[in-house]
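[1] Return atomic coordinates for the entry below.
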Amino acid sequence: MRGDFTITAETSNKQLAFVEHIVRKLKPGGRAGIVLPDNVLFADGAGRELRRWMMEVADLHTILRLPTGIFYAQGVKTNVVFLRRGRQARGGTRAVWVYDMRAGQPAFGKTRPLRDADFAEFEAAYGADPHGGAARADAGPEGRWRRFSREEIAARADNLDITWLREADEAAEDALEEPADILDAMREHLARAMAEIDGLALEIGGTPAMPEAAE
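    From the prediction side, this is the model:
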């Protein structure tokens, strides 16, 4: 057991250990953008503890929900998490801004690759400050850009898989045409369902249906 992985020492989920490693390596004031699959944002157990710790020691100021189909071969949906390591030991995150670039977008894949121009609206919302300190305006429940306070996230059991445009997201999946893309979307829904079942099983003292390594 490695002493530098105190949050994820008991889990076999290498994705969680990868995140802890990055955050611990950041110097005070250092920043990072980390590409993560959805399950890291909603996993219970060690996943929840990792997110809680990360928001204490760092300012996790922005999450970009990437569109469906970018990593279709792996069958996962992904996000970019932007954070800055705090100069103090605690109290790093006051609010998290979430940009949903996934809902209502065309089905990205072999026939529609993601391009630099597709990020223009997110870049404008993010602002010029690389640390996420630029003036920002919440676009409301019909928009792509929302602010969630640390208290609101705590009320969600520190679940950072935040959606509010779900119907449009599902419509984008309905537009998938490539058999491989459709299969990978099905795998993602199954993986999410199994993770939720395992989280409930752990909370009531039961046995998870699948090992963490399978997440």
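[2] C-alpha only now, for contacts and for neighbours.
    Noted.
[3] close enough to count as contact, Phe82 and Met55?
    No. The pair Phe82 / Met55 is not scored as a contact, 11.4 Å apart, by C-alpha atoms under 8 Å.
[4] Would you check that Leu26 makes contact with Leu83?
    No. Leu26 lies out of contact with Leu83 (C-alpha under 8 Å); the separation is 10.1 Å.
[5] any idea which helix is longest in the chain?
    helix 179-203 (DSSP state H).
[6] need the contact list for the residue lying closest to Arg48 once chain neighbours are set aside.
    Nearest non-adjacent residue to Arg48, counting by C-alpha to C-alpha, 6 or more residues apart in numbering: Asp158, 6.3 Å away. By C-alpha atoms under 8 Å, 6 or more residues apart in numbering, the contact list for Asp158 reads 48, 51-52.
[7] which ones among these are found in helices?
    Per DSSP H, those map to helices at 48, 51-52.
[8] Now do the helices in the chain.
    Remark: helices assigned in the chain by DSSP H are 14-25, 38-42, 46-57, 120-126, 150-155, 166-174, 179-203.
[9] Switch those over to a markdown table; also include distance to Val76 and mean neighbour count.
    Output for these, formatted as a markdown table (distance: least, C-alpha to C-alpha, whole Å; neighbours: other C-alpha atoms under 10 Å):
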| stretch | distance to Val76 | mean neighbour count |
| --- | --- | --- |
| helix 14-25 | 13 | 17 |
| helix 38-42 | 7 | 21 |
| helix 46-57 | 17 | 20 |
| helix 120-126 | 21 | 14 |
| helix 150-155 | 23 | 14 |
| helix 166-174 | 13 | 15 |
| helix 179-203 | 6 | 16 |
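[10] Reformat these as JSON lines; add distance to Ala32.
    Converted to JSON lines, the helices of the chain look like this (distance: least, C-alpha to C-alpha, whole Å):
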{"stretch": "helix 14-25", "distance to Ala32": "8"}
{"stretch": "helix 38-42", "distance to Ala32": "16"}
{"stretch": "helix 46-57", "distance to Ala32": "12"}
{"stretch": "helix 120-126", "distance to Ala32": "15"}
{"stretch": "helix 150-155", "distance to Ala32": "20"}
{"stretch": "helix 166-174", "distance to Ala32": "27"}
{"stretch": "helix 179-203", "distance to Ala32": "26"}
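[11] now the other sequence, so there's something to compare against:
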Amino acid sequence: MTPAAIVSKLWNFCNVLRDDGMSYGDYVEQLTYLLFLKMADERTKPPYNQPSSVPAEWAWPNLIKKDGDELFDHYRHTLENLGNEKGLLGLIFTKSQNKFQDPAKLRRLIVDLIDKENWSVMSADVKGDAYEGLLEKNAQDTKSGAGQYFTPRPLIQAMVDAVAPKPGETICDPACGTGGFLLAAQDYIVQHHPHMTKDELKQLKEGTFQGCELVQSTARLCAMNLMLHGIGGNGSRLPLTVGDSLAADPGDRYDIILTNPPFGKKSSTTIVAEDGRVAKEKEIIERDDFWATTSNKQLNFIQHVKTLLKQNGRAAVVVPDNVLFEGGAGETIRRKLLHECNVHTLLRLPTGLFYAQGVKANVLFFDRKPASETPWTKKLWIYDLRTNMHFTLKTNALGRSDLDEFVTLYHAGNLRQRATTWSEDSPSGRWRCYDYADLIARDKASLDLFWLKDDSLEDSDNLPEPSLLAAEIVADLEAALEQFRLIAEDLGESELES
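    Below is the predicted model:
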């Protein structure tokens, strides 16, 4: 059965469950528990004959032979007991709950939909892609909030294509969500290096990837996603940590960082950096490796990514516009980053890409470099995919082909071969560069640079469709409201402190 057919089969059943009040997110989570139990049982049989990590009392054979209220009680006790286990079992089942309302529907999912497939004999591509399909459908259910953990796959693929990972390189996503960047990097390496040795393949599965995710329920989905794609060896250990990435320097260093940190300004903790300033918050964390203290999570993630990189390691990070122009700590961090790293590329993203509304974002590409008295950044190349570009999640979604020109002009093999498509004679070119001296001389060292004329401002005949205009207005209003909320929170905290 194809991934699309499996997704369709499993997803159609969710429509039945929605009548019982189960959300898409709840459904995918229940599937995660049951798929894990089914595959754990499959691995105990020929040709695998592996010992099960699941205690016999809570294993699949005991679950499938029960029905009615007995099934309900047994399923609830299964989730509770496995949640107390250590390792992978604990990661997937911690705080798990039965969200079914009708024992008959739970029974149907177990017997008719999951038990009838042999998931272990499916290739990692088939079952992994099927699960990815479910996660994407879940992300489209914006009311559940799941979309904030889901980066559009065409954008992920383009970022990975630009960074071009190789066998033997270590790859980390410190805000990994459901694992999209790690899986896309794995796909890239396999496709571009088809003749890897047995040792290289083992290293790819067991020693290449590391993720960190703060939200337990999202980490659960990520763990299952990685396991279904064959990452983590035999499944006894998954390269995933549940916790706050920003809490401390983990000590590990990586060749590549690919990440889309969560949007939103406020951090749940306060970072005290080398500048010594402290913002009042409930919890204070000292980070000597940070250049500046700020409650802006994205600015803190930029500093964290710099720390995680090996010398000459390369990073691609999704950042909102405010990271490019915000003053204070933002200016300090940009100046330090331009000096200590080679900040060589900025991709300006169009609106309408993310499930979180009101987001104007970019991708910042930089390489960490050794200490130097002279700045490492010589030129910043910018590709503007935003001006006069209009995308929506449903009617005009971003495709990988929309990023083909950027990836080609990026020149992953040799950045020195880059050539601008913009000139005074070709003012519509989307690709141009700025020298370090020009960047550092700008007010607050702002990297918020653009040069293309907005056609809609020049000629009313070029206005986008009314539906696109309305969507952009809504997005701008929601972004403004979010900023006002943050200001209100800060004012409230100031009054409490005084």
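[12] that older thread, ok, of the contacts of Asp158 of structure 1, which one's closest to His189 of structure 1?
    Arg48 (20.1 Å; C-alpha to C-alpha).
[13] Look up how far Asp118 of structure 1 lies from the closest one.
    Using C-alpha to C-alpha, to the nearest Å, one gets 31 Å for the distance from Arg48 of structure 1 to Asp118 of structure 1.
[14] mean shift of the longest strand along structure 2 relative to structure 1?
    Longest strand in structure 2 by number of residues, with DSSP state E as the criterion: strand 309-320. Its aligned residues in structure 1 lie a mean 0.5 Å from strand 309-320 of structure 2 after superposition (mean C-alpha distance after the TM-score superposition for structure 1).
[15] In structure 1, what range does that strand match?
    Using TM-score structural alignment, the residues of structure 1 aligned to strand 309-320 of structure 2 are 26-37.
[16] same question, stretch 181-195 of structure 2
    The counterpart of stretch 181-195 of structure 2 in structure 1, using TM-score structural alignment, is absent.
[17] any idea how far that stretch is from the chain center?
    Averaging C-alpha positions (C-alpha atoms, centre = their mean, to the nearest Å) puts stretch 181-195 of structure 2 17 Å from its chain's average.
[18] ditto for stretch 171-188 of structure 1
    On the basis of C-alpha atoms, centre = their mean, stretch 171-188 of structure 1 sits 20 Å off its chain's mean C-alpha point.
[19] Quick check: end-to-end length of it?
    Stretch 171-188 of structure 1 stretches 15 Å from its first residue to its last (C-alpha to C-alpha).
[20] same deal with stretch 347-363 of structure 2?
    Using C-alpha to C-alpha, the end-to-end distance of stretch 347-363 of structure 2 comes to 5 Å.
[21] Leu338 of structure 2 maps to what in structure 1?
    In structure 1, Leu338 of structure 2 lands on Met55 (TM-score structural alignment).
[22] what separates Gly358 of structure 2 from Pro464 of structure 2, distance-wise?
    Remark: distance between Gly358 of structure 2 and Pro464 of structure 2 (C-alpha to C-alpha) = 18 Å.
[23] where exactly do the strands run in structure 2?
    Using DSSP E, strands in structure 2 cover 171-173, 209-213, 240-242, 254-259, 270-272, 284-286, 309-320, 341-348, 361-368, 379-384, 431-435.
[24] What's Tyr410 of structure 2 aligned with over in structure 1?
    Using TM-score structural alignment, Tyr410 of structure 2 lines up with Tyr126 in structure 1.
[25] Return the member of the contacts of Asp158 of structure 1 nearest to Gly143 of structure 1.
    Arg51 (25.4 Å).
[26] Tabulate the strands of structure 2 (JSON lines), appending distance to Phe406 of structure 2 and mean neighbour count.
    Formatted as JSON lines, the strands of structure 2 follow (distance: least, C-alpha to C-alpha, whole Å; neighbours: other C-alpha under 10 Å):
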{"stretch": "strand 171-173", "distance to Phe406 of structure 2": "22", "mean neighbour count": "27"}
{"stretch": "strand 209-213", "distance to Phe406 of structure 2": "26", "mean neighbour count": "24"}
{"stretch": "strand 240-242", "distance to Phe406 of structure 2": "31", "mean neighbour count": "20"}
{"stretch": "strand 254-259", "distance to Phe406 of structure 2": "17", "mean neighbour count": "26"}
{"stretch": "strand 270-272", "distance to Phe406 of structure 2": "35", "mean neighbour count": "25"}
{"stretch": "strand 284-286", "distance to Phe406 of structure 2": "39", "mean neighbour count": "15"}
{"stretch": "strand 309-320", "distance to Phe406 of structure 2": "14", "mean neighbour count": "22"}
{"stretch": "strand 341-348", "distance to Phe406 of structure 2": "8", "mean neighbour count": "23"}
{"stretch": "strand 361-368", "distance to Phe406 of structure 2": "12", "mean neighbour count": "23"}
{"stretch": "strand 379-384", "distance to Phe406 of structure 2": "7", "mean neighbour count": "22"}
{"stretch": "strand 431-435", "distance to Phe406 of structure 2": "8", "mean neighbour count": "17"}
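[27] Tabulate the ones you listed (TSV), appending distance to Leu134 of structure 2.
    TSV is the format used below for the strands of structure 2 (distance: least, C-alpha to C-alpha, whole Å):
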stretch	distance to Leu134 of structure 2
strand 171-173	21
strand 209-213	19
strand 240-242	20
strand 254-259	21
strand 270-272	36
strand 284-286	37
strand 309-320	24
strand 341-348	29
strand 361-368	25
strand 379-384	32
strand 431-435	36
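[28] Tell me which of those sits nearest to Asn138 of structure 2.
    Closest among those, using C-alpha to C-alpha: strand 209-213, at 17.8 Å.
[29] counterpart of the closest one in structure 1, which residues?
    The aligned range for strand 209-213 of structure 2 is empty, by TM-score structural alignment.
[30] Thanks a lot, catch you later.
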